[in-house]
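Colleague: Mind folding the following:
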Amino acid sequence: MTQGQRLAGVLALCAALSGCVDWPGRGLESSPRPEPAPPAPVSVSPRSPESLAAETYYRQVEATLRSRGLMRVDVAPRDAPFATHQLIDNFIHIALYDEYSAFAGTYIAQTRASRLRRWEVPVRMSVSFGDSVPLAQRAHDRALISAYAGQLASASRHPVSMVTEGANFDILVVNEDERRALAPRLMQMVPGIDAASVSAITNLAPATFCVVFAFSEGAAPAYNHAVAVIRAEHPDLLRRSCVHEELAQGLGLANDYPHARPSVFNDDEEFALLTRHDELLLRMLYDPRLRPGMTEAEARPIITDIATELTGGS
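Modeller: I've put the predicted structure just below:
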């Protein structure tokens, strides 16, 4: 980076439902008994007791969510129709508001109006794994993320692909110990990354499933780098849900909005996977009639036109 430039990060988190389950050692009286864990697959390196405890915890989280009818995998549910005005409202709150604000070297939950942000260059994704991640899981996740990159490209009509070098969107699948030791790698991966972003990743609370940071140069509204961190201890569906939400949020749909339905962009965990509604949000975000940096007042008339075209005004 040249002198005087800095990186501004936008944070998006996927978090557990409040009161869903407790961290190991604090009781799980309200949670159903999880299925017995399958035999642990061979890992490249051994895992700590804390990582093994986290794996048990997140199995219980997923079991609890599914027992409540959440983590649905239907992407065009008949019981969750949405009208044009709802698509407009959801887009504005998800794409033009921030969920977190930087304050005193950390991030706090504080929804505030922002500007439209997205990528203006092709998105080149790369996934890497901590040494503890089993080889079979690596192969599974790599195939999943590659296929999902294609889905994001199709939905947004913006170039999104997997690469083996020259990535500008890094996806890290790591366990507890590996995540806490990420600071040197993050500073190498994203030169100029701020301390608050590093701390948010390395000190991730147990109730936060996964995280993504999208970065831009200074106050520029166009992203030039993103880093997503996904817990390797997650069971398959929870891990897949993290991939779907965080990678889409890293494209510019940064906020969660409680009234968005059917959508992964809220905190109720009803839907685990990107829905048809969410694909329309991506299509809107990358419509050439919109420009990075637009405010709500500037973008709303255009958003209204685009949403009306996509839904037929229904």
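
Colleague: contacts and neighbour counts: CA atoms only from here.
Modeller: Fine.

Colleague: For the stretch 51-200 of the chain, just list every one of the strands.
Modeller: Along the stretch 51-200 of the chain, the segments classed as strands by DSSP state E, counting those that start in this stretch run 97-103, 106-113, 118-119, 123-129, 160-162, 169-174.

Colleague: another one to check against the first:
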Amino acid sequence: MARYYQRVESDLLVRGLLRVDGGGPDTPYTSAMLARNFEKVTFYDEHTIGTRVQRGTGQERLLSRWDQPVRINVEYGPSVSDEVRAQDTAMIREYAGRLSRITGHPISAGRLRPNFHILVIGEDDKSAMTARVRALLPSLSASALAQIISPPRATHCLVVVSHAEGPAPRILSAVAVVRAEHPDLLRRACYHEEIAQGLGIVNDSPFARPSIFNDDDEFALLTSHDEALLAMLYDPRLRIGMSAAEARPTVQTLARERMGDGAET
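Modeller: Predicted coordinates for the structure are as follows:
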């Protein structure tokens, strides 16, 4: 598996993908594009977890985000080396601080009362980590649990987000699973995407560019465009439970503010 994912990463890099530059002159976007992308990635679910991980229904969902501090903790399977543990824990701590500055929401990494769990699991760790996943996601069926522990090889990582029921679906907790066999850049890309999506950016869109919220793998790490999406999501002018139609005028205003213009096109 480690050799396979090393080949995957190498192939993506040879094709000019997994960019870490955050976008540039070749990836322009307007306020209207930013507003459109926000709606696509925030109000629709990419996947559902049932008997298998599958595409979402395409139905609109209500705006959701955390209303309590986000406390991220990372746990490693026995196969993960001490060197990788130290490196990734420091990386996640730094990234949490960056996300907190972007959103204005308290986001931190540590072991104290975590509500956002990241599990770094290798093929050799499955028996050791299954009970832990079951404890963190007790309401999942056995088949859904198996999909999380043993996802298809094409699934590099995933996040499961738990919401409060009712008209205000605030996020209560999240569990992300990252393959331990990934080489450094693929693993870092997983952290960037799954933590950001666990904050409420639940979908990918082929129109989002420059963005990690796009299945094309062009960008490995959070971009300036993605920072704008997250800042908009946590702006107090948007409310948990809003529909896309209710939020649209405010989203357009926020997008114009982020771009520093009055463009409508």
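
Colleague: TM-score for the pair, please.
Modeller: Scored against TM-score structural alignment, normalised by the length of the second structure, the superposed chains reach a TM-score of 0.93; 260 aligned residues with a Cα RMSD of 1.6 Å.

Colleague: Same list, the strands of the stretch 51-200 of the first structure, but as JSON lines with mean neighbour count and distance to residue 64 of the first structure please.
Modeller: Formatted as JSON lines, the strands of the stretch 51-200 of the first structure follow (neighbours: other Cα atoms under 10 Å; distance: least, Cα to Cα, whole Å):
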{"stretch": "strand 97-103", "mean neighbour count": "18", "distance to residue 64 of the first structure": "26"}
{"stretch": "strand 106-113", "mean neighbour count": "14", "distance to residue 64 of the first structure": "25"}
{"stretch": "strand 118-119", "mean neighbour count": "23", "distance to residue 64 of the first structure": "35"}
{"stretch": "strand 123-129", "mean neighbour count": "20", "distance to residue 64 of the first structure": "27"}
{"stretch": "strand 160-162", "mean neighbour count": "21", "distance to residue 64 of the first structure": "33"}
{"stretch": "strand 169-174", "mean neighbour count": "23", "distance to residue 64 of the first structure": "23"}
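
Colleague: between the ones you listed, which one is nearest to residue 288 of the first structure?
Modeller: For these, proximity to residue 288 of the first structure was assessed by Cα to Cα; strand 118-119 is nearest, at 11.4 Å.

Colleague: picking that back up, and residue 268 of the first structure, which of the strands of the stretch 51-200 of the first structure is closest to it?
Modeller: strand 97-103 (14.9 Å).

Colleague: So which elements touch that closest one?
Modeller: strand 7-15, strand 106-113 (3 or more Cα pairs under 8 Å, 6 or more residues apart in numbering; DSSP states H and E).

Colleague: and the angle for the first one with strand 97-103?
Modeller: Here strand 7-15 of the first structure runs at an angle of 110 degrees relative to strand 97-103 (axes from the mean of the first three to the mean of the last three Cα atoms, to 10 degrees).

Colleague: and strand 7-15 of the first structure, which stretch of the second structure?
Modeller: On the second structure, no counterpart of strand 7-15 of the first structure exists by TM-score structural alignment.

Colleague: ok, back up a step: tabulate the helices and strands packed on strand 97-103 of the first structure (a markdown table), appending distance to residue 135 of the first structure.
Modeller: Converted to a markdown table, those look like this (distance: least, Cα to Cα, whole Å):
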| stretch | distance to residue 135 of the first structure |
| --- | --- |
| strand 7-15 | 25 |
| strand 106-113 | 34 |
